[in-house]
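*Asks:* Got a predicted structure plus its sequence, pasted below:
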Amino acid sequence: MIERYSLPPMRELWTEEAEYRRWLEVELAAVEALAEWGKIPQAAARAIRGRVHITKEVIQRAKELEREIGHDLLAFLRVLEEQVGPEGRFLHFGLTSSDIKDTALAMAIRTGLEILIAELRELLEVIKRRALEHKATLMVGRTHGVHAEPITFGLKLLNWHYELERDLERLEEAREAISYGKLSGSVGTYASLPPRAEELVCARLGLRPSKVSDQVIARDRHAQVLAALALLGAGLERMAVEIRNLSRTEIAEVHERAPHGSSSMPHKENPITSETISGLARLLRANLQAALENIALWHERDISHSSVERVIIPDSFLASHYMLRRMGEVIEGLIIDEERMRENLELTQGLISSQGVLLKLVEKGMARAQAHELLRGLALKARESGRKFKELLLEDERIRGYLSPEEIEEAFDYNHYLKQIDEVF
């Protein structure tokens, strides 16, 4: 992921140094578990723990060796063996590369999900606070892009909050699904080490052992994680698209706090953060597709998934984290133009109250189909003439045969749309 969309602490999680440290953590856990089990000397385990370390020089040396031998983990092990000396022969004892890499990757993904969960909880608090702030802020609701009936801006925010709560649940489920390690060896038979060793190592690392594996942990787990991120991104995009639409000049009900808009048009204030979030959501969906393709590996494993995961997993986490952080800032600073919302409620000259009139007519005995056609005709007349819908209703004898002027007036009272708002919240 480019630096522009990389923020701490997620950025540090996916650095090269962090990856080497996770590899080392798994190797050391394996060494200590083997010593506890009695497979290698305790003194050797202590020597290894005391002598290995990760520095920039170690990383550079490992990369130099990788260029020579073409294998990143093997190069890393050779550098560790150089540090340790004779006891280094017990490093990676009975293990294959994927025992280390897949277990370390699970650790990284688990930590990444914990970062996202914490960030999402903060966003939920911001949305909740602003939803309560605007619980009774009336605005027009739109279906198919057309004015429908009044809602409140707080209700719109609450809808987003409810969806993000489901995203939170999905992230937590994904954290559980990915928190598995494996030390089952080259093809999953535990030929070199027994399942007990795997259990000891995973316990040390806060993971659970995979009940069955081949050379790798099955990639449906990783796809589940990226599916959760893609759904989170889609939810954030839904919010972003709505903010962008409500920021249109013709609507102008909300505005991002943006210091600058256009380089050539000084008057413009563009919803660029929301637009960026919309763009990054596309990346998350594309990465999910790649993760799904990774599931069908050959036989007990091939390496076709590896190159893909080096890109899609860090990028998806970095993008998701960036989107959550930026959306929190957008919602926190969002400018709500309540006066413009009120003005927009009146753009249809009262047509948005047609259902209220319809229900009153039905309650008074008019057939629903008859009432619907009658009101539709009056609505068309109001549009063509530019007159207020209420005025036409008050003049129409067919309407007044069922409803009094007071009852007609009641149908246009916007407070009607607030009567259940406390229960919804």
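*Replies:* Okay, I see it.
*Asks:* can we go C-alpha only for contacts and neighbour counts from here?
*Replies:* Fine.
*Asks:* Next, the buried residues of the host helix or strand of residue 323.
*Replies:* Take DSSP states H and E as the rule and residue 323 turns out to sit in helix 304-333. Burial within helix 304-333, assessed by neighbour count using 16 or more other Cα atoms under 10 Å, is assigned to 305, 309, 312-332.
*Asks:* same check, this time on stretch 333-341
*Replies:* Buried-residue list, stretch 333-341, by 16+ other Cα under 10 Å: 334, 336, 338, 341.
*Asks:* Without its sequence neighbours, what residue ends up closest to the second one?
*Replies:* Setting aside the residues directly before and after it, residue 336 is nearest to residue 254 in space (Cα to Cα, 6 or more residues apart in numbering), at 4.7 Å.
*Asks:* and that neighbour, how far is that from residue 36?
*Replies:* To residue 36, residue 254 is 62 Å away according to Cα to Cα, to the nearest Å.
*Asks:* more neighbours, these two?
*Replies:* residue 254 (21 against 15; other Cα atoms under 10 Å).
*Asks:* Please verify my assumption that the more buried one contacts residue 246.
*Replies:* Yes. Using Cα atoms under 8 Å, residue 254 is in contact with residue 246, at 5.8 Å.
*Asks:* structure B:
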Amino acid sequence: MLLSPGSTRWPHLIDDAAVFQAMLDVEVGWLRVQARLGLVTEDDVAVVLAHADATDFDLAPVDAAVEAGGNPVIPMLAALRSSIGTDTPAATAVHRGLTSQDVLDSALMLLAHRSLEIVIDRLGAAAHATARLADTHRDTLLVARTLSQPALPTTFGAKAAGWLTALDGARAEASAAARALPVQCGGAAGTLAAIDALAPGRAHEAADLLAEELGLAPAGRPWHTDRGPVTRLGDVLVRTADALGKIAGDIVLMSRPELGELSEPAAEGRGGSSTLPQKRNPVLSILVRSAAIVAPHLGAALHSAAALAADERPDGAWHAEWRPLAGLLGSVPVAAAQLAVVLDGLEVHADAMRRNVDAAGPALVAERLLRVVPTLPDGDELGPKLRSALRAGAGRDEVWALLRTALPTDAAPDGVPDAAIDDLLSPAAYLGVADALVDRALEGHATTGQGGRP
């Protein structure tokens, strides 16, 4: 945990105890299926259930024994059967018909469901906070930057609306992924042979019953070497990390003192430096970025493993999934929670945003000026002069004077030419459909609770 800042938010989400408990849950679920098929009694189920609490087990010897079998299911079963009583009917019924991969894959899907529930909840909180920012700051002028340089005027509301759409899209994908997490039930080679022997003609029914007992989706068929469920889960978590990382990156950049447009919410002890007492680091956004940087590589590892899943049971490729999947399941919920905290209390410095807009000068509306100039009376001569002035960083007064030469006083009475020039140079008059984009994002968010995707 020392090297995973924020993991204390949910310290047992994906640790050894959580994995062990999830495996026990699968075994109990399978006993219940057997009871529904008439293969064991409810008393047998009750016996196993009474011994299926991970907190009652010493996990140290289990951990030590994992290497011998290559996976944690084997020592888990030994510990469970020993706790129940090895020669009892209940102990005999535990796990029969299944294989280790059935149990661990299903257990990981259970853990994934719990992880996604947190992701969905925290993305919702982040989105609601962002919706408030978008609405509140729909008229707050901001420099839009492309390739790191000032480009055009926009509003902070429009920027936040972009964040909102991304968060709502990620939440919708995570919700769909949570509903689709499948059970694994195939037996030793994916043919359900042992299950069919136990309950002739009811093997598929048994697999579906296990999904029902565990609250997972029916798989249709075993996926021992078709690792689509894992890679799709990984892809959703990576895309979520992408959305979180982009927003966090914007906040980090905009909180630089030379811009001073945003600040993370202040909290006792947060954002300090070990040597520089004056610093207020955007530490939560930095941690979110760190998760987003790592996530694609974890997802890539899942795809590499999927491509190498040989024969009917993988020889190492399955094992290679565990650590990257655990990394995603543990880090993305934390990142979503951290960003939700940031967005809920984000300090928006509208005065600094306006200062930076003014500092960009007429170049910020260069696109508009160069489009309008050819229509002015002396546009043909003015165009080259204007381009040269903008390249040289001319200020508002100089550009105003250039434009004034193309608008003689008699072009319109009562000072209208001056007002027209003021309008041409006004960043607030060249915002496109920024306000409408805010409305769209807010409408989508309000209508579905998640918003639409671009």
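*Replies:* Sure, I can see it. Note that the structure is predicted; figures quoted are calculated from it, not measured.
*Asks:* so residue 113 of the first structure touches residue 170, yeah?
*Replies:* No. Using Cα under 8 Å, residue 113 of the first structure is not in contact with residue 170, being 10.3 Å away.
*Asks:* More neighbours: these two, which one.
*Replies:* Using other Cα under 10 Å as the criterion, residue 113 of the first structure and residue 170 rank with residue 113 on top: 26 against 20.
*Asks:* per the alignment, the more buried one corresponds to what in the second structure?
*Replies:* Matched by TM-score structural alignment, residue 113 of the first structure corresponds to residue 116 in the second structure.
*Asks:* Next, its match: secondary structure please.
*Replies:* helix (DSSP: H, G, I helix; E, B strand; the rest coil).
*Asks:* That one and residue 424 of the second structure: what is the separation?
*Replies:* 49 Å.
*Asks:* what's the mean deviation for whichever strand or helix holds residue 108 of the first structure versus the second structure?
*Replies:* Secondary structure from DSSP H and E places residue 108 of the first structure in helix 97-133. Its aligned residues in the second structure lie a mean 1.0 Å from helix 97-133 of the first structure after superposition (mean Cα distance after the TM-score superposition for the first structure).
*Asks:* That helix: which residues count as buried?
*Replies:* Applying 16+ other Cα under 10 Å to helix 97-133 of the first structure flags 97-113, 115-117, 119-120, 123-124, 126-132 as buried.
*Asks:* Also stretch 216-236 of the second structure?
*Replies:* Result for stretch 216-236 of the second structure [16+ other Cα under 10 Å]: buried residues 216-219, 221-227, 229-236.
*Asks:* Just those: which are in helices?
*Replies:* 229-236 (DSSP state H).
*Asks:* any idea which of the residues you listed is the one closest to residue 193 of the second structure?
*Replies:* residue 229 (22.7 Å; Cα to Cα).
*Asks:* Tell me which residue of the first structure matches up with that closest one.
*Replies:* Under TM-score structural alignment, residue 229 of the second structure pairs with residue 221 in the first structure.
*Asks:* Would you enumerate the residues in contact with that match?
*Replies:* Residues counted as contacts of residue 221 of the first structure (Cα atoms under 8 Å, 6 or more residues apart in numbering) are 174, 177-178.
*Asks:* roughly how far apart are the counterpart of residue 423 of the first structure in the second structure and residue 312 of the second structure?
*Replies:* Alignment note: residue 423 of the first structure maps to residue 436 in the second structure; criterion TM-score structural alignment. Relative to residue 312 of the second structure, residue 436 of the second structure is positioned 54 Å away (Cα to Cα).
*Asks:* out of those two, which sits in the busier spot?
*Replies:* residue 312 (15 against 12).
*Asks:* how about the more buried one, what's its match in the first structure?
*Replies:* Residue 312 of the second structure maps onto residue 300 in the first structure, by TM-score structural alignment.
*Asks:* wait, what's in contact with the closest residue to its match other than its chain neighbours?
*Replies:* Sequence neighbours aside, residue 214 is the residue nearest to residue 300 of the first structure in space, at 5.3 Å (criterion: Cα to Cα, 6+ apart). Residues near residue 214 of the first structure by Cα under 8 Å, 6+ apart: 184-189, 300-301.
*Asks:* Buried only: go through those for me.
*Replies:* In the contacts of residue 214 of the first structure, the ones that pass as buried (16+ other Cα under 10 Å) are 184-186, 188-189, 301.
*Asks:* Let's see which of those residues end up in strands.
*Replies:* In strands, judged by DSSP state E, none of these are found.
*Asks:* which other helices and strands contact the helix holding residue 108 of the first structure?
*Replies:* Packed against helix 97-133 of the first structure by the contact rule (3 or more Cα pairs under 8 Å, 6 or more residues apart in numbering; DSSP states H and E) you find helix 10-13, helix 16-37, helix 153-178, strand 180-181, helix 304-333.
*Asks:* Output the contacting helices and strands for the first one.
*Replies:* Here helix 10-13 of the first structure is seen to pack against helix 97-133, helix 304-333 when contacts are counted using 3+ Cα pairs under 8 Å, 6+ apart.
*Asks:* Name the residues of stretch 244-259 of the first structure that come out as buried.
*Replies:* Buried, per 16+ other Cα under 10 Å, within stretch 244-259 of the first structure: 244-247, 252-257.
*Asks:* Endpoints of it, how far apart?
*Replies:* OK, stretch 244-259 of the first structure end separation, Cα to Cα: 16 Å.
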